[in-house]
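1. Below are the sequence and a predicted model; questions follow.
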Amino acid sequence: MKKENNFKSTHFFKNITLLSLMLYGSIIYAQKFRFYYELRFTPNSSQKEIRKVDFYILDYDTKTNESSFYSSNYVKNDSINKKINSLMKVSSVTVNLNGFKNSFIKEIITKRNDVYNIYSTIDGDFYTYQQEAKNTWKLGSENLKVLDYNCKSADISFGGRNWKAYFTNELPFNSGPYKFGELPGLITKIYDTEKEFEFSLIGVTKIDESVKFNFSKYIKVNEDKYIKQYESYLKDPVKSMKQGTIITDDGTKFVMAGGFSKSEIENEKKEIYSRLSKDNNCLERDSKKCKVRNSILNSK
């Protein structure tokens, strides 16, 4: 049944490629594009036979050379959020949060002037910090066709992994999924040589407006400050629940009348650590965040 669901989702996104053959001729007139990526990944480093699929969106403005990368679930969860907010106004209502599908990459990543802005939530608190774009590529000689685009290869060492990418000059944008970019064309496919993570372009369309995120609620910090906050959360992931608050994956808070019992809190703590341990494979395994996470989880 899971395979069937994945196929349907992929088929849906592939329908978005109807403009693929027409885009190049009209590209100089367009200003904003939306690129849809499929991510196939191995969530657990010790169980490589288990694979999952997520979908992500890259909005790109050709006029300003700015981009935003985020999970497609942000769009889906927004409508669910509004529904739950209306339900929470009714007393004694039980809200089913199963509609909030988790994303493997939870951050919103924007790029402007060769700087990545990382927007992340930690237990309901919103933080943003910056990282410089440091992609140093070695151009290759391999060719590949992705969708209807002719692509060339390039290699890079990033995040403690070796990656092979394919990019196309037919979409002459120096952008790509996640924190990958700085090639003379859009990245259409990129995977690490261990085949644990693979992004593939599955759809392209022109848009009038990008998704409007409320970035004003994010607190600006440096990366080290963010890591300290993340470490504090991992050491006590049920701190908010002790105060009678449920926090969804996108940082939305719901205060529950009467709070929670000690057994409910303890069970939730075990569930959180279990879930984090199952999804322990970091895309950037040499990052500060990954090292802190693994250090704490390995001690549990």
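-> Noted; the coordinates are in hand. Numbering: from 1, shown residues only.
2. From now on I want contacts and neighbour counts done on CA atoms only, so please keep to that.
-> Will do.
3. which residue ranges form the helices in the stretch 201-300 of the chain?
-> With helices called from DSSP state H, counting those that start in this stretch, the stretch 201-300 of the chain shows them at 223-235, 262-278, 288-298.
4. Surely residue 177 is within a helix?
-> No - under DSSP: H, G, I helix; E, B strand; the rest coil, residue 177 sits outside any helix and is assigned coil.
5. who's in contact with it?
-> Listed by Cα atoms under 8 Å, 6 or more residues apart in numbering, the contact partners of residue 177 are 37, 58, 69, 187, 199.
6. isn't the second one right up against residue 66?
-> Pointing back at residue 58 there. No - with the criterion set as Cα atoms under 8 Å, residue 58 and residue 66 do not qualify as a contacting pair; they are 10.3 Å apart.
7. Between these two, tell me which one has more neighbours.
-> A direct count of neighbours by other Cα atoms under 10 Å for residue 58 and residue 66 places residue 58 higher, at 24 against 16.
8. Wasn't the more buried one part of a strand?
-> Yes - the secondary structure assignment for residue 58 places it in a strand, going by three-state DSSP.
9. neighbours of the residue nearest to it when sequence neighbours are not counted, just the number please.
-> Nearest in space to residue 58, with sequence neighbours left out and distances taken as Cα to Cα, 6 or more residues apart in numbering, is residue 69 at 4.5 Å. Under the neighbour criterion other Cα under 10 Å, residue 69 is assigned a count of 25.
10. Please compare the first structure with the one that follows:
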Amino acid sequence: MQKLFFIFLCFVSFSATAQKDNAKIYKFTYQLVYQSDSTDVYSKQVEDMLLFTNSKESAFLSKNGFERDSIIQELKNNPELAANGINASMFPKTRFNYKIIKHYGKDDFVYYDKIFKDYFMYKESKKSIPWKITTETKTINGFKCQKATTSYAGRDYTAWFSNEIPITDGPYKFYGLPGLIVKISDAKEHYVFELKKKATVAKMPSVVDNSKPIYEVTRATFREKMNEYKENAVERISQSGFTLNDEYKAQVRAKLKKRNNPIELSN
């Protein structure tokens, strides 16, 4: 009887801690190391990504993209700032324009992205990423973690999650483990996300600009449109009113050719 009472007290204590944590709004900063050219190991680059979470939802996006959007919004709210002149160096650059919103009470998440000048979104089931949890553990950046594996969109992944942070979430689309994903990488280590910072913020940011038309499509349709753009990028840019010389066209094609290793390789 005493043992059962002790277990009950532990459960109540854990539940209270989880509820207290859920009342907070967290900002997790992940470092993403990625290889944009599958044929060139020296093409690896680094970019910070942000995961905002509260008790209802999370938002995952590029840190530079978040800061860029914040500057743009500030200029919209204060036109006098724009009148003083805008320097291109003010806007942080990012290779990742996507934003992923996960609603904790729903069975799917929403993926937003931009292709040239058009904005798209699609919904995807959280069950599209099935996990296998192992008993292997190790400490990463001060957190005791447990190993899990999965396969998604043509890549095999190893994840390390920690129930010391009782949030069922992680970077990119990865979701559903009994603790926050501290590190996840594909088998070739072409994409490696690792948690570097944990902080709290005053409010959940709004990261999707609904003032612009957003076309709802399927994931397959979005991938088709992205591939079509990459194949015809020079033509699309020219059609938008820009005059491109042959040298610039060659540079655009060369850059796109080297960006041959997206995080999602297949449907």
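-> Structure's in. What do you need? Just so it is clear, the structure is predicted and the values come from calculations on it, not from any experiment.
11. Return the residue of structure 2 aligned against the residue nearest to residue 58 of structure 1.
-> Structural alignment places residue 69 of structure 1 opposite residue 60 in structure 2 (criterion: TM-score structural alignment).
12. tell me the contacts of residue 192 of structure 1?
-> Counting by Cα under 8 Å, 6+ apart, residue 192 of structure 1 makes contact with 161, 162, 163, 164, 198.
13. Tell me how far the residue opposite it in structure 2 once aligned lies from residue 113 of structure 2.
-> With TM-score structural alignment defining the correspondence, residue 192 of structure 1 maps onto residue 186 in structure 2. Using Cα to Cα, to the nearest Å, one obtains 22 Å as the distance from residue 186 of structure 2 to residue 113 of structure 2.
14. try residue 39 of structure 2
-> From residue 39 of structure 2 to residue 113 of structure 2 the distance is 26 Å (Cα to Cα).
15. now the strand or helix carrying residue 119 of structure 1: which residue numbers in structure 2?
-> Per DSSP states H and E, residue 119 of structure 1 falls inside strand 115-122. Per the alignment by TM-score structural alignment, strand 115-122 of structure 1 matches residues 108-115 in structure 2.
16. Flag every buried residue along the matching stretch.
-> Under the neighbour-count criterion of 16 or more other Cα atoms under 10 Å, stretch 108-115 of structure 2 has 108, 109, 110, 111, 112, 113, 114 buried.
17. ok, for the fifth one, nearest residue in space, not its chain neighbours?
-> Closest residue to residue 112 of structure 2 in three dimensions, ignoring its sequence neighbours and counting by Cα to Cα, 6+ apart: residue 121, at 4.3 Å.
18. ok, the closest residue in space to residue 109 of structure 2 that isn't next to it in sequence - contacts?
-> Here the nearest residue to residue 109 of structure 2 in space, its sequence neighbours aside, is residue 102; by Cα to Cα, 6+ apart that works out to 4.5 Å. Remark: with contacts taken as Cα under 8 Å, 6+ apart, residue 102 of structure 2 is in contact with 57, 58, 59, 108, 109, 110.
19. Mind doing that once more with 7 Å?
-> Counting by Cα atoms under 7 Å, 6 or more residues apart in numbering, residue 102 of structure 2 makes contact with 57, 58, 59, 109, 110.
20. Same check for these, but in structure 1.
-> Here is what carries over to structure 1 from those, by both residues aligned by TM-score structural alignment, their matches' Cα atoms under 7 Å: 57, 58, 59, 109, 110.
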